[in-house]
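Asks: Have a look; sequence and predicted model below, questions after that.
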Amino acid sequence: MRIAQRLAALCLLATGACAQSLMEPLTIWPPGPGDVLVAQQPDNELSSMLNQIDPKRIQAIIEKLVSFGTRHTASNQTDPVRGIGAARDWIASQMRTFAAASNGRMTVTVPSFIQQPTNSFPNATLISNIIATLTGSKEPNRVYVVSGHYDSRVTSILNNIDDAPGADDDGSGVAISMELARIMATHQPAATIMFAAVAGEEQGLFGSDFMAKTLKQQGADVQGMLDNDIVGASKGDAGSNDPFSIRMFVSGLPPSNTASQNNALASIGGENDSPAHQLGRFVAEVSQNSVTQMNVRTIFRPDRFLRGGDHESFLDQGFPAVRFTEPHENFAHQHQDVRIVNGVQFGDLAEFCDFDFNARVGKVNGAALWSLAQAPGTPKNLIIDTSVLTNNSTLTWDVDPHQDEIASYEVVWRETDQAQWNRVISIGLVNKVTVDLSKDNVQMGVRAVGKNGFKSPAAFPMPS
C-alpha cells in the first residue's frame, strides 16, 4: 500500500472517528493504483476442513445412490430399496446423522410438493428436496447454498422403470453436498449454509425452482449458490483428461433484470459485472490454491450449449449462482440406457467416476462456501457518482447492519478487458470514498474486510 494511503487509513482509525466518518468521503491522494490484489488463502480451520474431504466417502455415497437402481423422479417412492423414494430417505437419514453432531446448529428438512402432469410427468408426482441447514451464528438470514440433484434418467425422459445409475449425473454433485455437510456440521459459520439435494432436475429443474422460490418468499438474503452437476469424472471422450481443472459456468445479465436495469448496466459497460460474475470471481480467487490443487476455469455463459442446470432456478429469482461441471464430458455416460454397443459401454456407471477428482471439486466448493459464510456480506446499493465530469471517482454504499464485524473496506479494480479484479486500495471503515481513478477507464468494485480477515465478494456500482 502507498504511504499516503496507509496514513489516511491510520489517521481515520487513530482519531476514533470511524463511526462519525461513515458518511464522509476518504480521498486517496496523491494518485496511485493501489496494491496488487493477492488471493485470499484458507486459514487453518478451513484448511483442516478441506483436508477432511474423503474420496472413499465420495465413492461410498455414489455407489449407494447407484444401488437404488433408478432415481427417476417418477420412479417408486415407497419401495425401501429401489427408486427415488429409497434414495430420498437414505440421503435424509445420512444428513440427520451429520446434524446430530452440530449441537443443534444444523437441521434437516424434506420440503415436498406435488408436481401436476407435464410433458415429462404423465401423472401428478411428489417431488422432494433434502436440505441440511447450518444456521449462521451472526447473520442467519444471509444464506449460501451448495446443491446437487439426486434424480437420474436414461435415454427416454419418461422411462422410470429401467436402471438409471446416475453416478456422475448427478451422484457426484450430491456427494459433495453431503460430504461438506458432514464436515461443516461441527463448525460455526457466521452466515447460514444450506446443503441441498434436489429432485426433478432432469424433467425441468422442478426441485431447485421450488427451493429458490421458497427462499425468495421467505425473504432470505441468498448471496451465492453453487450448483454441482456432473463433477465426478476427469476423463472425457476421445481420451481427454484434465484431473486438476473444473469448469465454472457464470451467467451474464441476470434473467430477473428489467429492461431498464439491463440498459443501465450496458450504459456503463457492466455486462460482465453481474452479481453472478462477482460470485464467480470470488470463487476463482479463494478456491485455487495449494490445498484444493485445482484450477477453476471460469466460462462466462450460463451453461454449455443445449444444457441447463439448477443454478438457473436461483438466477431466475435474482440470486447469484454458478455451475460446476467436469472439464471434458463423455456423452456415452450421460442420459443413456445401460448397454454395450460394438464393445462400447454406455450408461452413467460408477466405474467411470474419478473419486479423487470429485473430492478435489468438493474442496473447491468448500473453500468458496466457508470463505463466503465467514466474510461480511457483499456491500449493498453501491453507487458511483456520475453527476459531474471529473477524473476522480466517488463511491457510496449502505452502512452494513453488522458493521461491528467489519474491519475496513477495499476498492478493487481492473482494466475493462480483464476478467479478474487485480488491484486493491484499502480505504478504512467508511461508506463513501473518492479515489483518484477515472471511472471512464477502469471497472471498480467495493468489498468488505471482516475482522477475522475474510473478504466479501465485490459489489459493482450502478450510476447515480
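Replies: Thanks, I have it.

Asks: okay, CA-based contacts and neighbour counts for the rest of this
Replies: Will do.

Asks: And the strands in the stretch 151-300 of the chain?
Replies: In the stretch 151-300 of the chain, the strands defined using DSSP state E, counting those that start in this stretch lie at 191-198, 221-228, 245-250, 295-299.

Asks: List the contacts of the nearest residue to residue 355 once chain neighbours are set aside.
Replies: With sequence-adjacent residues excluded and distances taken as Cα to Cα, 6 or more residues apart in numbering, residue 355 is closest to residue 55, at 5.2 Å. Neighbouring residues of residue 55 by Cα atoms under 8 Å, 6 or more residues apart in numbering: 355, 356, 358, 359.

Asks: Pasting the second one now:
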Amino acid sequence: MFSVNRLLLIASFLVLPASAQEPGDEQKLYQIAEAVSAKRIEQDIRKLVSFGTRHTLSETESETRGIGAARRWIKAEFERISAECGGCLEVYFQSGVIEGEKRIPEATEVVSVIAVQKGKTDPSRYVIMSGDIDSRVSDVMDAVSDSPGANDNASGVAGVLEAARVLSKHQFHGSVVYAALAGEEQGLFGGNIMAEQALKDDWRVKAVLNNDMIGNIGGINGVINNTTARLFSEGTRVVETSEEARKRRFTGGEVDSPSRNLARYIDRIADQYITNLDTMMVYRLDRFGRGGHHRPFNDAGYPAIRIMETNEHYHRQHQDLRTENGFEYGDTLDGVDFDYAAKLTALNAVSLASMAWAPSPPAKVEIRGAVEPSTTLSWAPASAAEQALVKGYKIYWRYTDQPQWQFSRFVGKVNTFTLENVVIDNYFFGVASVSQSGIESPVVFPGPAGAFGE
C-alpha cells in the first residue's frame, strides 16, 4: 500500500505537457499586475525630470535638455523593450507641424512616440494606452524655465513604458499601442494627430486609456489616499447624429456610451485584479471645465477615458518652482508616490491585456421588446478571423438608476437570445463577447449610442 509521501514523490516526477502547464489567460492577468515595478517607474520618472523642461516649444537639439532629448530617450527605451521581445514592437515618431495657434504661434513640429504590438488574430483591432511627454510652468508659453513635470506627466509616460515592458512578454489576439503624446499643454495636438492618423489608417480602436497624473496621493484638500483612482468618461458620444439623438431619446443610452462602458469594464478589472484599489467612475468628459488627451479620440468617435489620481494638489500643477507664503510650488519628484503610480499602471496593463485577449466587442447589437413580456437582443456574428476565439456571448442588464451591471447570463455561441419575462422598460441591457478561456470584452449597449464600431 502506497503512503501519502510516496504518492507525492511519484507525482513530483510526472511532467505535464507544456500546453497543460501554461497558465490560463485569467491567471496571466494576475501575473501581469504583479509584474509591474515601482522601481522601474521611479527610474523612468527621474530620467524624464532630468531633462529640465519638456515644454513643447523647448530645446530640440540638445542631448540632455528639452523636449527633443526627452522624446529621443523615450523612443530608445521602446526600441530596447522591442529588442528584448525579438522585435515585437513597431516603434516610430509621429509628427505634425502646428502653427498659427494661440499657444503655438510659430511653425513647430509636434512629435509623439508610438510603439505598436501587433495582435496575432485580429491585428487591425487596437487598444491604446497614452501619457503626455510635455511639461509646463505657470506661464504656458515659458519654454525655458525648469519644468520638472514629475507627476504631470512623467508619471503617465513612465506608466506607458512600464506597461510595454510587461505586456511585450505576452502575445495577444488584438493589437496593443503604447503612446507618448506631445503637445498636450499647448492644445492636445499629439492626440489630434494620432486620432486623425488612426482614422486614415482604418484602425478599429476599441479603447484609449489616457493616463494624465497617476502619481500623487496627497490632495490640496488635505486628503492622503493611495487606494482610489478616477475614471473620467463622456456620456453621449460627441459624433452622434441628429437621427441617432432622436432614437436615443426614446431608447436611452445617455450613460451607456462606449466610453462609459469602457470605464465600467476597468472598474471591474480593478475590483478583481488590483489589490487595494477602488476606482471612482466620474460621469464627465474630464475634470470640471478642463481637458485631456483622451478628448481628441472621443472627437474622432473612439471609446476613450482618462485614468488619474483622485486627489489633485494644485500647488504642484502648472507652477513655477518657488516658495511663497510658506508653501512650496512646483511639480517635483517629492510629490510622486511611485508605488501608487505602479498600482495605476498595473490597472492599465491588466485592462489592455484583458481586452486584447478577449474577442472584439459585439457589433450591430440591437434590442426589441416594447409592449412584450420579454426582451430580445441580437448581434452580428464574430468575424471569420475570430470565430475560433469566441466561446459565446454574455448578456448583461441592470436597473436604470444603477452605475454598474448587476445581472448577467451566458447564452452560448448564438447571435440572438430572449430573456423570458424580463421587461425591457425596467432595465438597461448590453452584450459582451467571451473568449474560449473566459475573458470578456467590454459590454456593448444596443444601438448607435453604445456601439464600439465595427
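Replies: Structure received. Remember, predicted model here, so these are calculated numbers, not experimental data.

Asks: what's the TM-score for these two chains?
Replies: Laid over one another, the chains give 0.91 as their TM-score (TM-score structural alignment, normalised by the length of structure 2), with 423 aligned residues with a Cα RMSD of 1.5 Å.

Asks: what's the most buried one of the strands of the stretch 151-300 of structure 1?
Replies: strand 191-198 (a mean of 27; mean count of other Cα atoms under 10 Å).

Asks: returning to that earlier point: if I line the two up, what does the residue nearest to residue 355 of structure 1 land on in structure 2?
Replies: Residue pairing (TM-score structural alignment): residue 55 of structure 1 is matched to residue 38 of structure 2.

Asks: Please report how far whichever residue in structure 2 pairs up with residue 250 of structure 1 lies from residue 341 of structure 2.
Replies: Correspondence of residue 250 of structure 1 to structure 2, assessed by TM-score structural alignment: residue 233. Residue 233 of structure 2 is 20 Å from residue 341 of structure 2, where distance means Cα to Cα, to the nearest Å.

Asks: Let's see which of the contacts of residue 55 of structure 1 end up in helices.
Replies: Judged by DSSP state H, the contacts of residue 55 of structure 1 include 355, 356, 358, 359 as members of helices.

Asks: can you put these in CSV and add neighbour count and distance to residue 413 of structure 1?
Replies: Formatted as CSV, these follow (neighbours: other Cα atoms under 10 Å; distance: Cα to Cα, whole Å):
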residue, neighbour count, distance to residue 413 of structure 1
355, 24, 38
356, 20, 36
358, 29, 33
359, 28, 33
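
Asks: Hmm, residue 398 of structure 1 is touching residue 380, no?
Replies: Yes - here residue 398 of structure 1 reaches residue 380: they are 5.7 Å apart, a contact under Cα atoms under 8 Å.

Asks: Kindly state which residue of structure 2 is aligned to residue 259 of structure 1.
Replies: Matched to structure 2 by TM-score structural alignment, residue 259 of structure 1 sits across from residue 242.

Asks: Please apply the same query to residue 221 of structure 1.
Replies: Match for residue 221 of structure 1 (TM-score structural alignment): residue 204.

Asks: Against residue 315 of structure 2, how distant is that match?
Replies: Applying Cα to Cα to residue 204 of structure 2 and residue 315 of structure 2 gives a distance of 39 Å.

Asks: now do residue 438 of structure 2
Replies: Separation of residue 438 of structure 2 from residue 315 of structure 2 (Cα to Cα): 45 Å.

Asks: again with residue 365 of structure 2
Replies: Taken as Cα to Cα, the span from residue 365 of structure 2 to residue 315 of structure 2 is 47 Å.

Asks: If you count surrounding residues, which of the two has more?
Replies: For residue 365 of structure 2 and residue 315, the more surrounded residue by other Cα atoms under 10 Å is residue 365, and the numbers stand at 23 against 16.

Asks: Quick one: residues contacting the equivalent of the more buried one over in structure 1.
Replies: Matched across to structure 1, residue 365 of structure 2 falls on residue 382, judged by TM-score structural alignment. Contacts of residue 382 of structure 1 were listed using Cα under 8 Å, 6+ apart, and they are 395, 396, 397, 398, 446, 459, 460, 461, 462.

Asks: What's the PyMOL line that selects buried ones from those residues?
Replies: Per 16 or more other Cα atoms under 10 Å, the buried members of the contacts of residue 382 of structure 1 correspond to this PyMOL selection:
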select buried, resi 395+396+397+446+459+460+461+462
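
Asks: So the match of residue 250 of structure 1 sits against residue 285, correct?
Replies: Yes - with contact defined as Cα under 8 Å, residue 233 of structure 2 and residue 285 form a contacting pair (4.9 Å).

Asks: Can you show me the helices along the stretch 101-250 of structure 1?
Replies: Taking DSSP state H, counting those that start in this stretch to define them, one finds helices in the stretch 101-250 of structure 1 at 172-184, 201-204, 206-217.

Asks: Quick check: which of those is buried the most?
Replies: Counting by mean count of other Cα under 10 Å, helix 172-184 has the highest mean neighbour count of those, with a mean of 27.

Asks: What does residue 428 of structure 2 correspond to in structure 1?
Replies: Under the alignment (TM-score structural alignment), residue 428 of structure 2 pairs with residue 443 of structure 1.

Asks: Closest to residue 36 of structure 1 out of the contacts of residue 55 of structure 1?
Replies: residue 359 (31.3 Å; Cα to Cα).

Asks: For the residue mapped onto that closest one from structure 2, which non-adjacent residue is spatially closest?
Replies: Residue pairing (TM-score structural alignment): residue 359 of structure 1 is matched to residue 342 of structure 2. In space, and not counting its chain neighbours, residue 342 of structure 2 is closest to residue 38: 5.0 Å by Cα to Cα, 6+ apart.

Asks: what does residue 390 of structure 2 give?
Replies: Closest residue to residue 390 of structure 2 apart from its sequence neighbours, by Cα to Cα, 6+ apart: residue 435 at 4.6 Å.

Asks: Contacts only, for that neighbour.
Replies: 357, 358, 359, 389, 390, 391, 392.

Asks: which residues touch residue 240 of structure 2?
Replies: Counted by Cα under 8 Å, 6+ apart, residue 240 of structure 2 has contacts residue 449.

Asks: which residues does residue 414 of structure 1 contact?
Replies: Going by Cα under 8 Å, 6+ apart, residue 414 of structure 1 touches 420, 421, 422, 423, 442, 443, 444.

Asks: wait, is it part of a strand?
Replies: Yes - counting by DSSP: H, G, I helix; E, B strand; the rest coil, residue 414 of structure 1 is part of a strand.

Asks: distance of the aligned residue in structure 2 for it from residue 87 of structure 2?
Replies: In structure 2, the residue matched to residue 414 of structure 1 (TM-score structural alignment) is residue 398. In this view, residue 398 of structure 2 and residue 87 of structure 2 are 44 Å apart by Cα to Cα.
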